[in-house]
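Student: Any chance you could fold what I've pasted below:
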Amino acid sequence: MFMQPYLSVIICSHNPRVHYYERVLKALEFQTLTDERWELLLVDNASDKVLASEIDLNWHPYARHIREEQLGLTHARLRGIKEAQSDILVFVDDDNVLDPDYLEIVFKIAKNWPIIGAWGGQLRPKFEIPPPAWTEEYLDMLAIREFGRNKWSNLTSILQNGAIPVGAGLCVRKVVAEKYADLILKDPKRSTLDRKGQRLTSCGDLDLALTACDLGLGTGQFTELGLTHLIPAFRLQEDYLLKLVKSTAYSFTVLRALRGEAPTLPCYSARLYQKYAYWRMNSRQRRFEKARQDGFTLAYQEISTW
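Tutor: Model (predicted):
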């Protein structure tokens, strides 16, 4: 007889790398938390090949393939939230290799920290190729998080809350996830904040995490919780990172507006300083700064039409 699981592990995937998926699933197969205590939901988000015919989940007694035809990471997450049967949801990307005790620690945190509604842990990178030295200042945009102490906050401001977990390995209480789904239903603009096909828009994970604070709970990051983030070579190419910087600046600005922190244009003296700083940059840094400014401007123009 199937008991209600402690946790629901939700993998949202669109045209995944097969050899990455093998490592992701193998890490899940050898979790210290027994299979009977968690369910596995693989949400196939309109992949070209139906993942149910490509990926075997028979090793897990409570695994399900779910096909979501509406393209976009947000729609895949919402489908996972709807299908999940437990009170704690764990979102695992299709390039996340969990530590063997990840799910066991998630359950302990959920039990010991009832005031925390959304949390995450250490995100250690595993690069396909060594990253070039110039990429160092942009690597945190690739969901890499390494820290030395636990952090938590209950501030609803995205600029003031210093303990917001990102989507890789994100853990949320079902009540938070359902509130987030309700927010999107009331304001569909929120559904544009995440990946969709080749688009690199983001920040839906931050919106989801901050919903915990909207409910009077908190967000947290815990040192004992960890996973390995597999990073392919193409994500270290300049063209990709430029696109990522622009998309992130756009998404972050839109999220601030959606959460009541609408940004303003810099004052005259700030613009003068920006120009001064810009011309002190090398050519590559200028390209990245222009991408950031382009993303902000695009979002600002869009927000002004709301």
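
Student: C-alpha only now, for contacts and for neighbours.
Tutor: Will do.

Student: Now for residue 79: which residues touch it?
Tutor: Applying CA atoms under 8 Å, 6 or more residues apart in numbering, we find residue 79 in contact with 43, 68.

Student: no, scratch that, I was asking about residue 135
Tutor: For residue 135, the contacting residues are residue 236, taking CA under 8 Å, 6+ apart as the criterion.

Student: Which parts of the stretch 151-300 of the chain are helices?
Tutor: For the stretch 151-300 of the chain, the helices defined by DSSP state H, counting those that start in this stretch cover 174-186, 204-214, 238-258, 268-279, 283-303.

Student: and this one, so I can compare the two:
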Amino acid sequence: MISVIVCTYNRQEYLPYCLKYLANQSADNNNFEVLIIDNNSTDSTANIAKDFIKLNPQLVVKYFSEKNKGLTHARNRGIKEAKGEILSFIDDDAFVDYNFIKETKNYFDENQAVSAIGGKILPVYEVKEPKWMSKYLLTLVAALDMGNAPKKFKGRKFPIGANMAFRSKVFKEYGLFNTDLGRRGDVLEGGEEKELFLRLKKHKEIIHYVPKVKVDHIIPEKRLTMKYIKGLGIGVGSSEIKRLKRAGKTKWINKILSELIKITATILLFFIYLFKGRFSAASMLIKFRFWVLKGMLKKKNSLTI
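Tutor: Here you go, the predicted model:
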């Protein structure tokens, strides 16, 4: 069975549609359960979830209120409450494909060596796609499209939290999400997914990209503002330092080298986009890299390392 875990926080405008698509699946209803993890919402989330349960008695749907603030706490609560052999995580503003459950089940059944997967995430903009968007910044809107063929996540590439799934044994063997990382309310830190996937890769676990496991991900206008992107960049930087606070000297050296490579690549891309006449895309690449570095330096100064 597949447990679909929907962690939610004050998304009353999107949650009903997220649940609606889960209720309309090609798979047999006995093949999955839906767990709604409410992380201290102050809107109508609880009523939406309870109404959905009443209106869909044919489905196995459970509602839980997680009082510990933070996405990682909500995800870990979902893991503890789940009954499935496969645990699938989607965002509360992600709308699953009609064959989402079926394709998830089939892939894990047919690929027994695979421990985790990440599906295709297509951005759906509520307003026009910003001029500054480029394929190098798609992760800012939690989008992922690596083509139409399954493949292994190589190197430091990994799935995105809006659409990822694991065999339940992964969490028994390697532990839960790191609660020092991740979003807490409106604090735009992250890194918990990256830390977990790096943990799995360290132990040679196989992680695949599966394009047929698809979701549409709503991108509201407020997530495209400079204020939001700046906060996201600073959050990415501070999360990286927090993730490495107990790391050894070698990892710190590797991180510094990695950042130098990213800075060099960003400068190169800046001139490429500038040459193409895409000034907005060029400047955003520089701005975002600056904000990430700002977050790293700010957090580094506030931590004892």
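
Student: Fetch the TM-score of the aligned pair.
Tutor: For this chain pair, the superposition-based TM-score is 0.82 by TM-score structural alignment, normalised by the length of structure 2; 285 aligned residues with a CA RMSD of 3.1 Å.

Student: sorry, back to before: and the helices of the stretch 151-300 of structure 1: which comes nearest residue 26 of structure 1?
Tutor: helix 204-214 (24.8 Å; CA to CA).

Student: now the angle from the closest one to helix 174-186?
Tutor: Helix 204-214 of structure 1 and helix 174-186 are oriented at 110 degrees to each other (axes from the mean of the first three to the mean of the last three CA atoms, to 10 degrees).

Student: can you give me the offset of helix 204-214 of structure 1 from its chain's centre?
Tutor: 11 Å (CA atoms, centre = their mean, to the nearest Å).

Student: what's the longest strand in structure 2?
Tutor: Once structure 2 is assigned using DSSP state E, the strand that runs over the most residues is strand 206-219.

Student: what does that one correspond to over in structure 1?
Tutor: Residues 218-231 of structure 1 are matched to strand 206-219 of structure 2 when aligned by TM-score structural alignment.

Student: mean deviation of that stretch from structure 2?
Tutor: With both structures laid over each other, stretch 218-231 of structure 1 and its partner residues in structure 2 are 1.0 Å apart on average (mean CA distance after the TM-score superposition for structure 1).

Student: Off-centre distance for that stretch?
Tutor: In terms of CA atoms, centre = their mean, the centre of stretch 218-231 of structure 1 is found 11 Å from the chain centre.

Student: do stretch 165-181 of structure 1 as well
Tutor: For stretch 165-181 of structure 1, the distance between its averaged C-alpha position and the chain's averaged C-alpha position is 10 Å (CA atoms, centre = their mean).

Student: Then stretch 290-303 of structure 1?
Tutor: Computed by CA atoms, centre = their mean, the chain-centroid distance of stretch 290-303 of structure 1 equals 21 Å.

Student: Adding mean neighbour count and distance to residue 76 of structure 1, write the helices of the stretch 151-300 of structure 1 out as CSV.
Tutor: Supplementary listing: these in CSV, determined by neighbours: other CA atoms under 10 Å; distance: least, CA to CA, whole Å:
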stretch, mean neighbour count, distance to residue 76 of structure 1
helix 174-186, 18, 12
helix 204-214, 24, 12
helix 238-258, 20, 18
helix 268-279, 11, 39
helix 283-303, 17, 24
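
Student: for these, which one sits closest to residue 37 of structure 1?
Tutor: Judged by CA to CA, the one of the helices of the stretch 151-300 of structure 1 that comes nearest to residue 37 of structure 1 is helix 174-186, at 16.1 Å.

Student: how close does the residue nearest to residue 150 of structure 2 when sequence neighbours are not counted sit to residue 102 of structure 2?
Tutor: Distances taken as CA to CA, 6 or more residues apart in numbering place residue 210 nearest to residue 150 of structure 2, at 4.8 Å, with adjacent residues excluded. Separation of residue 210 of structure 2 from residue 102 of structure 2 (CA to CA, to the nearest Å) stands at 12 Å.

Student: Which one's more surrounded, the two?
Tutor: Here residue 210 of structure 2 and residue 102 are set side by side on neighbour count (other CA atoms under 10 Å), and the busier one is residue 210, at 24 against 19.

Student: now the equivalent of residue 47 of structure 1 over in structure 2, what's its secondary structure?
Tutor: Residue correspondence to structure 2 (TM-score structural alignment): residue 47 of structure 1 is matched to residue 41. Here residue 41 of structure 2 is coil, with the state taken from DSSP: H, G, I helix; E, B strand; the rest coil.
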